[in-house]
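> Can you look at this prediction? I've put the sequence above it.
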Amino acid sequence: MELDEALFFLGDFGLYQTIIYVLICVSGQFTQAWHMLSMAFLGGLPEHHCKVPEGLYLNHSVPSSLVDGRVVYSQCSMYKNVSIDNSTVPCEDGWEYSFQSTIVTEWDLVCVKSALVETSESVFMAGVMVGSLVFGQLSDHFGRLRVWLVSIWLQIVFGVGAAFAQDYYSFTILRFITGALEQGVDIVSYVMATEMFSPARRSFAGVLTTLFWASGIMSLALLAYLLPNWRHLQLLISLFNVIALPYWWYIRCFCLVAYFGYLTGLRQFVPVFSTLRSNRNSTHAYEAQMSQTKWPHSECHILS
């Protein structure tokens, strides 16, 4: 018996499916929107100007102009010697920022280094591309649940590592790996979530996952507001999926009961799993069909 046939006997929609669907979408869609778009806040570019040497005044040391009625100071240059002429040089003593704690302010990714912020995001997206090519094949071969959970656990490890990165290059490398693992979580979760429903409802289930993604996008702005320190923000969006650590045991139950329900208390399970509409014949029909089915014994097959 295929999974679609099992779902036909059990019913189209039920409480158990709903719970597991939400769990999958929270870890597989909601939190992945954070990883995908977090660079907008991790790499936020504040207003900045050259740091003025002690004993000098800002308006005497940094070129300025009037823009829309307010004074705007040059971001990348300062006067070489105010007392002699108005020649300028690149900032010599670093920068001062309007707000602190992004990767830009920590590693001074401004002026000649400003392209490094976009480069880091491009490297992350390159990881996403690699992950999209790899993890679909891996999930078909080793089983969706196994690949999905391993991707989540590894994403936690490398995401936390990025939060403690001490330089731009280690941060970017860790973000590349996190981006690849994002696809191991995102793509596989979409397939798992939709496969929990009958073919007639799968389009709806697939569209519904986008609501979790959109909710993740909206909540990210609030998180960034509450956690202005980029390390704290990166740490939170990485550690949130710790809730997925026990998923192996209670999501895997869906696969096992769908295949071996007659051995694990089907009569108690079907009323919860099956449709909220009464379907008194589902248990008897399913038991009869299961008794005639030959079962593969490969765990990878069960979870694929």
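Yep, that arrived.

> contacts and neighbour counts: CA atoms only from here.
Fine.

> Look at V191 and say how many residues are nearby.
Using other Cα atoms under 10 Å, V191 has 15 other residues around it.

> Please confirm that it is located within a helix.
Yes - looking at V191 with DSSP: H, G, I helix; E, B strand; the rest coil, it is inside a helix.

> ok, it to V82 distance?
65 Å (Cα to Cα, to the nearest Å).

> Can you name every helix or strand that the helix or strand harbouring G184 contacts?
Secondary structure from DSSP states H and E places G184 in helix 168-195. For helix 168-195, the packing partners by 3 or more Cα pairs under 8 Å, 6 or more residues apart in numbering; DSSP states H and E come out as helix 15-25, helix 31-37, helix 115-142, helix 144-163, helix 202-226.

> Run the angle between it and helix 144-163 for me.
Put simply, helix 168-195 runs at 150 degrees to helix 144-163, going by axes from the mean of the first three to the mean of the last three Cα atoms, to 10 degrees.

> Pull out the buried positions in helix 168-195.
Within helix 168-195, the residues that count as buried by 16 or more other Cα atoms under 10 Å are 168, 171-190, 192-195.

> How about stretch 70-86?
72-73, 75-80.

> mind checking the end-to-end distance for it?
End-to-end distance (Cα to Cα), stretch 70-86: 21 Å.

> Tell me which residues are up against it.
Contacts of stretch 70-86 with the rest of the structure, by Cα atoms under 8 Å, 6 or more residues apart in numbering, involve 47-50, 60-66, 87-91, 110-111.

> from those residues, which ones fall inside helices?
60-61 (DSSP state H).

> Now, of the contacts of stretch 70-86, which are buried?
Applying 16+ other Cα under 10 Å to the contacts of stretch 70-86, the neighbour count classes 48-50, 61-64, 88, 91, 110 as buried.

> Select, from those, the two members most distant in space.
The span of those, defined through Cα to Cα, is set by S61 and V110 at 18.9 Å.

> tell me the residue furthest from the middle of the chain?
I84 (54.6 Å; Cα atoms, centre = their mean).

> Use this one as the comparison:
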Amino acid sequence: MICWTSLFSGIYALMSVIFLNTPDHRCKIPGLENDTYDIHSTYQQKLVNNYIPPPSGDDTHDYDQCHLYSFDYNDVKFDNSSRPINASIVECSEWVYSDSVFKETFTSKFNIVCGEKHLTSLIKSLFFAGKLVGAIVFGNLSDALGRRLTFNTSLMMMVALTFGMSWSSSYLVYAIIMTAIGATTQGVFPVGFVLGVELVGPSKRKYAGIVIEYFFSLGLMFLAGISYFARHWYYINIICSAPAILFVFYWWLIPESPRWLISKQRYEEANTILQKAAKVNKVVIEKNLFEKEIESSTPEPTGRVWQLFSTRVMLLRTLVILFNCSPYRCIVSMIYYGLSLNAGNLGGNFYLNMFLSGLVEVPANTMVLLFIDRVGRKKMYCLSMILGGCACASTIFPILYGEIENQSIITALAMIGKFGATASFNTIYFYSAELYPTVVRNAGMGASSCAARIGGIVAPYIADSSALIGGMVGKVFPLGVFGLVSIIAGLSSLYLPETLNRKLPETIEDGKQFGKSATLSHEKYEIKENLEDKPPAYDNNGYILDKEMTKL
């Protein structure tokens, strides 16, 4: 049931690709009734000189999309190229749009083009800014009030906001709603993820963590299919949002996390949930699991997030983690969402590109599921990032040497880039959680989550830069940037230690020593365990053996 909410998280995460898509457009011809983008009437042909040639180097449009000539048709003079001489250049106040891809988008409805086209990138970035706020707010509420309450509340808010978005009266209202939706997604996907993982045993956590990603990918493909048939942002939104009303029943169907209840010493409630689980699974357990619960008198080790920066080793390691790793990684977020947001700019069929962008995540998720415990976290992450980066950067060459002829090659390379980004996106969750010492794990993950939003905020600007830059440079710039940053991020992860089959760091001191020498660290724990209840043994130099191993 939690996985189904992930499907809608995938839909809402990339709705802006549809709603803020800018169709091909040109200035509306003054005095021409029923003017459409592809009109070719005799009257329109007579006024064709009312257009201005495109800016130098921009071969993507036939005419300037934002300006036209203003002149008196009764007293007009033309040069040899049939352009008016005694005319002034004015900005368009009305536009006509191509309906070859969409009948209407939010951008075309409110004319967010030309001088205001930067607002589309801003609104997309505000969605990720909302994620930053939501990560802080709903993350803390989840720890304080419980996973179930936070999850269901944010889920209902997200459904209500997406419905309300259909009646946005301006781009300002739309931007506010998109920011709020971004915030609520952090109470749905991450909190739902944690709730699902905490409802299963340790041996099933990997599956609970990866399977939910399949549904996120399914949401991307579902959005592409609905968009293909509806082709109008209003109806797409209604169709995608209506089924989510059924989530209201989750208030009664999904239980609270027993682990959270135990952490709050609410043992009776936890026992009730576990007894129900045992009955469904036909397992016999004690009727009162926590009747003999005894609190340990040993004080738990403590730590502060600033200690992650207290030494050179911890400082460099933490900076690399912040650069690469978190539940919604900074750089991986830029690569992942950047490629998804850029799906419509790859050329070819818009809907096919978006569908493939979601479909390619399925084998990527499967690869992580099969190999993360075989090849290790670091190798899996590094190779995935470099693969994605090289594929994205390689798209520059087929674009420059024949975009139309090499369209299939461009799309294939972009999808390989998305494959690598998805694999690394999923791998790093486990990796980053294992790298932080236990005493500051939650604080470290929270810091990484906040840093990750920078990538999400920047990604739309990079994805939309093709329209701002223009020409061939604009077409290759987004994928080039995503590719280069991906390669740098992958190489920087080589500095991090491997965590596969390793005893994870518990204290800050463990974190400092973690990864320096896997063999000596393992031997140290073994020797300390063997000598725990024995008199100290000395070597020929008078050193106590367990202390000498600690020194080593």
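Structure's in. What do you need? As the structure is a computational prediction, the values presented were derived from the model and not from experiment.

> circling back: what strand or helix carries the residue farthest from the centre of structure 1?
Going by DSSP H and E, I84 of structure 1 is not in any helix or strand.

> related to what we said a few turns ago, and the helix holding G184 of structure 1, which stretch of structure 2?
Under TM-score structural alignment, helix 168-195 of structure 1 corresponds to residues 171-198 of structure 2.

> where does the residue nearest the centre of structure 1 sit relative to I84 of structure 1, distance-wise?
In structure 1, the residue lying closest to the centroid (Cα atoms, centre = their mean) is Q32, at 1.9 Å. Counting by Cα to Cα, the gap from Q32 of structure 1 to I84 of structure 1 is 56 Å.

> What residue in structure 2 is paired with W153 of structure 1?
In structure 2, the residue paired with W153 of structure 1 is M156, using TM-score structural alignment.

> check contacts around its match.
Neighbours of M156 of structure 2 in contact, by Cα under 8 Å, 6+ apart: 247-248.

> 10 Å instead?
Shown in contact with M156 of structure 2 (Cα atoms under 10 Å, 6 or more residues apart in numbering): 184, 188, 244-245, 247-248, 250.

> Which of these ranks first by neighbour count?
Result: T184 is most packed of the contacts of M156 of structure 2 (other Cα under 10 Å), 29 neighbours.

> gap between the nearest residue to that residue once chain neighbours are set aside and A467 of structure 2?
Leaving aside its sequence neighbours, T184 of structure 2 sits nearest to S154 (Cα to Cα, 6 or more residues apart in numbering; 5.2 Å). To A467 of structure 2, S154 of structure 2 is 35 Å away according to Cα to Cα.

> Same drill for those two, tell me which one is more crowded.
Neighbour count, other Cα under 10 Å: between S154 of structure 2 and A467, S154 has more, with 22 against 15.

> Surely the more buried one is in contact with G139?
No - the pair S154 of structure 2 / G139 is not scored as a contact, 11.3 Å apart, by Cα atoms under 10 Å.

> overlap in contacts of those two?
186-187, 191.

> circling back: nearest to H232 of structure 1, out of the helices and strands packed on helix 168-195 of structure 1?
helix 144-163 (7.3 Å).

> Pull out the buried residues from the closest one.
144-153, 155-156, 158-163.

> can you put the buried ones among the contacts of stretch 70-86 of structure 1 in CSV and add distance to G127 of structure 1?
As requested, these are exported to CSV (distance: Cα to Cα, whole Å):
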residue, distance to G127 of structure 1
H48, 31
H49, 34
C50, 35
S61, 43
V62, 40
P63, 41
S64, 41
T88, 41
C91, 34
V110, 24
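
> ok, of those residues, which one's closest to L227 of structure 1?
Nearest member of those to L227 of structure 1, counting by Cα to Cα, is H48, at 20.8 Å.

> that older thread, and the helix holding G184 of structure 1 against structure 2, how far off on average?
Averaged over the aligned pairs, helix 168-195 of structure 1 sits 0.8 Å from structure 2 after superposition, using mean Cα distance after the TM-score superposition for structure 1.

> now that helix: how far from the chain's centre is it?
7 Å (Cα atoms, centre = their mean, to the nearest Å).

> all helices of the stretch 251-400 of structure 2, in order?
258-263, 267-280, 312-324, 330-341, 350-359, 361-371, 377-394, 396-400 (DSSP state H, counting those that start in this stretch).

> So for A459 of structure 2, which of the ones you listed sits nearest?
helix 330-341 (4.9 Å).

> For G420 of structure 2, list the residues it contacts.
So G420 of structure 2 contacts 332, 335-336, 360-361, 364, 380-392, 414, 486 (Cα under 10 Å, 6+ apart).

> so which strand or helix has it?
Here G420 of structure 2 is assigned to helix 407-435, by DSSP H and E.

> Can you tell me which helices and strands the helix or strand following that helix packs against?
For helix 407-435 of structure 2, the succeeding helix or strand toward the C-terminus, using DSSP H and E, is helix 441-463. Under the contact criterion of 3 or more Cα pairs under 10 Å, 6 or more residues apart in numbering; DSSP states H and E, helix 441-463 of structure 2 touches helix 118-145, helix 312-324, helix 330-341, helix 407-435, helix 465-469, helix 471-492.

> now these as JSON lines including distance to A447 of structure 2?
Listed next are these as JSON lines, based on distance: least, Cα to Cα, whole Å:
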{"stretch": "helix 118-145", "distance to A447 of structure 2": "10"}
{"stretch": "helix 312-324", "distance to A447 of structure 2": "8"}
{"stretch": "helix 330-341", "distance to A447 of structure 2": "11"}
{"stretch": "helix 407-435", "distance to A447 of structure 2": "12"}
{"stretch": "helix 465-469", "distance to A447 of structure 2": "29"}
{"stretch": "helix 471-492", "distance to A447 of structure 2": "18"}
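
> quick one, which of those helices is packed in tightest?
helix 330-341 (a mean of 28; mean count of other Cα atoms under 10 Å).

> need the contact list for L256 of structure 1.
Per Cα under 10 Å, 6+ apart, neighbours of L256 of structure 1: 263-264, 299, 302-303.
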